[in-house]
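Q: Here you go, sequence then predicted model.
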Amino acid sequence: MTTTVVTGGTGTLGRQVVDRLRAAGHEVRVVSRRSQPYAVDLVKGTGPLDEALRGADVVVHCASGQRGDEVAARRLVEAVRRAGVGHLVYISIVGVDRVPLGYYRTKWAVERLVEASGTGWTILRTTQFHDLVLTLLTGLAKPPVMLVPAGVADQPIGSGEVADRLAELADGAPAGRVPELGGPQVLDLGELAAAYLAASGRRRRIVRVPLPGKVARALRAGGHLTPDRAVGRETFAAFLTKVLAPSKTG
């Protein structure tokens, strides 16, 4: 039986990866700040990380946050070396090397740590999850007028499809940098906003606002998109139908 450790195994993506690996027959150890018996804070360096990795065959690194990702990855890589784990799988984001956003730059730095880990590794880059785009649009819809960045598109993908692919990669041999995984449609943010409003029953005027700066330019250029790898199946509209009940209170 393969023993697999999933960091961030209680998060949106991680818990789905855990379910799929267990269904495939893996012994899975969940590492997160509050999961027992492996309550580990990778940023602070607390908890039984070495114990969680002892005898493990694979580590799937799903833990991520707005701060401390590089520190957390460095600690994990060092522990992977100590434990002699043979395969480290990392989930990253399309465009981390093209969009000069702080979080993207951190993810890119983590990729390089994984590549230099000295163990077998696999890196999968994906576009933004449906859940993240929904959170963004929900926030933008709070005022009476919904302001969206002009000229910016997105390519959302279902987190369950990403979990399927990660579990498949964890079940195989180290593969290095594998082909990116993108959602089935590249849509303008105005189109995504309109789909959100229709699904939620809210009424807002959508106004496209031009944004200045290097990040906005990179996004308008599609640095975070992978249209040639639009292999996802679930559309954003289908996701909205599944998770939103129409409301007349907006």
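A: Cool, got the structure. Numbers count the residues shown, from 1 in each chain.
Q: CA only for contacts and neighbour counts going forward, please
A: OK.
Q: who's in contact with the closest residue to T235 other than its chain neighbours?
A: Nearest residue to T235, sequence neighbours excluded (Cα to Cα, 6 or more residues apart in numbering): P184, at 6.2 Å. P184 makes contact with Q155, P156, I157, A230, V231, G232, R233, E234, T235, according to Cα atoms under 8 Å, 6 or more residues apart in numbering.
Q: Can you say which of these are buried?
A: Listed as buried from the contacts of P184 are Q155, P156, I157, A230, V231, G232, E234, T235; burial here means 16 or more other Cα atoms under 10 Å.
Q: Now secondary structure and distance to G11 too, for these, in JSON lines please.
A: Below are the buried ones among the contacts of P184 laid out as JSON lines (DSSP: H, G, I helix; E, B strand; the rest coil; distance: Cα to Cα, whole Å):
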{"residue": "Q155", "secondary structure": "coil", "distance to G11": "21"}
{"residue": "P156", "secondary structure": "coil", "distance to G11": "18"}
{"residue": "I157", "secondary structure": "strand", "distance to G11": "17"}
{"residue": "A230", "secondary structure": "strand", "distance to G11": "25"}
{"residue": "V231", "secondary structure": "coil", "distance to G11": "24"}
{"residue": "G232", "secondary structure": "coil", "distance to G11": "21"}
{"residue": "E234", "secondary structure": "coil", "distance to G11": "20"}
{"residue": "T235", "secondary structure": "coil", "distance to G11": "22"}
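Q: Tabulate these in CSV, adding columns for distance to T7.
A: What follows is the buried ones among the contacts of P184, written out as CSV (distance: Cα to Cα, whole Å):
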residue, distance to T7
Q155, 26
P156, 23
I157, 21
A230, 27
V231, 26
G232, 24
E234, 26
T235, 28
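Q: Comparison target below:
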Amino acid sequence: MTTFLVTGGTGTLGRLVAERLREGGHEVRVLTRRSRPYAVDLREGGGALDTALDGVDTVVHCATTPRGGDERAATNLVAAARRAGVAHLVYISIVGVDRVPLGYYRSKLAVERLVEQSGLGWTVLRATQFHDLVVQVLRALTRPPVAVLPAHAEDQPVEVAEVADRLAGLAVGAPAGRVADVGGPEVRTFESLTRAYLEATGRRRRVVRVPLAGKTYRAFRAGGHLAPGRAVGTRTFEEYLAERFGGGQGGRRG
């Protein structure tokens, strides 16, 4: 039986990865800032992190935040994993971190480099945006009476459970380096995603597309965050919406 440590193991992805590994009969430790017995702030590290890693074979690193600190957290995790003799470090990243000059993406790319140079056996998987994150963005954009969308923008949302399946499968295998990306089944215009969300939640909004400026917008418009050649996900955005909101005018507001 392999012992796993899943960082961010109560989050959207980490919780599902931990479940998959437990279902496979493995011992799983969940590390977050507040969940005992392995409550650790990775940005601070320390003895509690060493204790959490004692006897661990494989680390699945899902903990992340767009508010900063990912690089410091990864530096501490790698150092502690080396001290503990961890055999395999698995990291989940984002499609386009090397093509889109967004601060959060640059941080994720820097963490990839730390993992690759860690001296540990490593695996890095990149995925497109999860369905629920797209919904969070659309909820904010459609709050006013007029939904202002970036023109010429597309996305490729993927089901988080499918990414969890892939990540857990990689974790139980041998270190594989940078593996093929995981993308959702469809590349969709942002307008079509917005209209699907409005229909599912029973909302009526005027939709206006506005061209934006800047390097980040140009990179998104060019599809730097997409993986059309890796559209391996199967669950569509509409299927996700139907389950979450009940489908159409009678659905929950969200």
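A: Noted; the coordinates are in hand. Keep in mind the model is a prediction, meaning the values are calculated, not measured.
Q: just to revisit the earlier point, nearest to Q128 of structure 1, of the buried ones among the contacts of P184 of structure 1?
A: When the buried ones among the contacts of P184 of structure 1 are compared for distance to Q128 of structure 1 (Cα to Cα), P156 wins out at 5.0 Å.
Q: which parts of the helix or strand hosting R218 of structure 2 are buried?
A: In this structure, R218 of structure 2 is located in helix 215-221 according to DSSP states H and E. Within helix 215-221 of structure 2, the residues that qualify as buried are T216, Y217, R218, A219, F220, R221, counting by 16+ other Cα under 10 Å.
Q: Thought V58 was touching L88 of structure 1, still the case?
A: Yes - with contacts counted by Cα atoms under 8 Å, L88 of structure 1 reaches V58, the gap being 5.9 Å.
Q: Measure how buried L212 of structure 2 is and give me the count.
A: 14 (other Cα atoms under 10 Å).
Q: now it: how far from F220 of structure 2?
A: 11 Å (Cα to Cα, to the nearest Å).
Q: What are the boundaries of the strands in the stretch 151-254 of structure 2?
A: For the stretch 151-254 of structure 2, the strands defined by DSSP state E, counting those that start in this stretch cover 154-155, 177-178, 188-189, 206-210.
Q: all helices in the stretch 51-200 of structure 2, in order from the N-terminus.
A: Assigned by DSSP state H, counting those that start in this stretch, the helices in the stretch 51-200 of structure 2 fall at 70-84, 103-116, 131-141, 160-171, 190-201.
Q: Now do the first one: everything it contacts.
A: Just to be clear, that refers to helix 70-84 of structure 2. 41-45, 49-50, 53-56, 64, 107-108, 110-111, 114-115, 118-120.
Q: quick one: it to structure 1 mean distance?
A: Following the fit onto structure 1, the mean deviation recorded for helix 70-84 of structure 2 is 0.4 Å by mean Cα distance after the TM-score superposition for structure 1.
Q: Now that helix: buried residues?
A: D70, E71, A73, A74, T75, N76, L77, V78, A80, A81, A84.
Q: what sits against P175 of structure 2?
A: Applying Cα under 8 Å, 6+ apart, the residues contacting P175 of structure 2 are H88, L89, V90, G121, W122, T123.
Q: and the nearest residue to A141 of structure 1 once chain neighbours are set aside, how many neighbours does it have?
A: Nearest residue to A141 of structure 1, sequence neighbours excluded (Cα to Cα, 6+ apart): R204, at 7.1 Å. Applying other Cα under 10 Å, we find 18 residues neighbouring R204 of structure 1.
Q: From R139 of structure 2, how far off is E199 of structure 2?
A: 13 Å.
Q: Likewise for R126 of structure 2?
A: 25 Å.
Q: Between these two, point out the one with more neighbours.
A: The neighbour count for R126 of structure 2 versus R139, taken as other Cα under 10 Å, is higher for R126 (22 against 18).
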